[in-house]
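Trainee: sequence and predicted structure below; questions after.
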Amino acid sequence: MAHEGKKLIPGLGTLVKIQPDEVSFQIEHQADSTATTLPELVADFNKLLAKLQAAGIMKKQ
């Protein structure tokens, strides 16, 4: 399905056409992980999730 200059996103059972410049998300920079253990990696990942939630990109539970 080709849509020149438009993307389709799911929207309540219908597809909503949007222009790339109509939606812009920008969150605080997340540094690359330097984790060497699984708990450190989990902590880095949770920081990223928190930033996505704070920016309104991901719903909080």
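Mentor: That came in fine, so what should we check first? Worth saying up front: this structure is predicted, and the values here are computed from it rather than measured. Residues are numbered from 1 along each chain as shown.
Trainee: from here on, just use CA atoms for contacts and neighbour counts.
Mentor: Will do.
Trainee: I'd assumed L8 was in contact with I18.
Mentor: Yes. When contacts are counted by CA atoms under 8 Å, I18 is listed as touching L8 (6.5 Å).
Trainee: what number of residues lie near G11?
Mentor: When neighbours are defined as other CA atoms under 10 Å, G11 has 9 of them.
Trainee: distance of it from F45?
Mentor: 28 Å (CA to CA, to the nearest Å).
Trainee: for K51, same thing?
Mentor: For K51, the distance to F45 equals 10 Å [CA to CA].
Trainee: here comes the other one, which I'd like you to weigh against the first:
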Amino acid sequence: MAKHVATREELERVARMYKTNSDACAALSISFKRFAELCRQFDIETPYGRKQRRKRETQRY
């Protein structure tokens, strides 16, 4: 049986929907490493990256 390959649209949706990278990985049934690789490849912000960006933005003011 062939592995399911996540599409860009699936990655974007899952990265938006879930609060943590681990939840997003579980939803796609892929490893943390593969999730990070795909997000970098498609230039998608991960849930962790989103959290860090928001944290930096709020600390500026």
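Mentor: Sure, I can see it. This structure is a prediction, so every number in the text was calculated from the model and none was measured.
Trainee: TM-score for this pair?
Mentor: The TM-score (TM-score structural alignment, normalised by the length of structure 1) is 0.26; 26 aligned residues with a CA RMSD of 3.3 Å.
Trainee: more crowded one of K51 and F45 of structure 1?
Mentor: K51 (17 against 13).
Trainee: in structure 2, which spans are helices?
Mentor: Applying DSSP state H to structure 2 gives helices spanning 8-17, 21-28, 32-42, 47-59.
Trainee: would you reformat those as TSV and include mean neighbour count?
Mentor: Formatted as TSV, the helices of structure 2 follow (neighbours: other CA atoms under 10 Å):
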stretch	mean neighbour count
helix 8-17	16
helix 21-28	16
helix 32-42	14
helix 47-59	12
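Trainee: neighbours around A43 of structure 1, how many?
Mentor: Residues lying near A43 of structure 1 (other CA under 10 Å) number 13.
Trainee: just the element for it, please.
Mentor: Remark: A43 of structure 1 resides in helix 38-54, with elements defined by DSSP states H and E.
Trainee: which parts of that helix are buried?
Mentor: 44, 48-49, 51-52 (16 or more other CA atoms under 10 Å).
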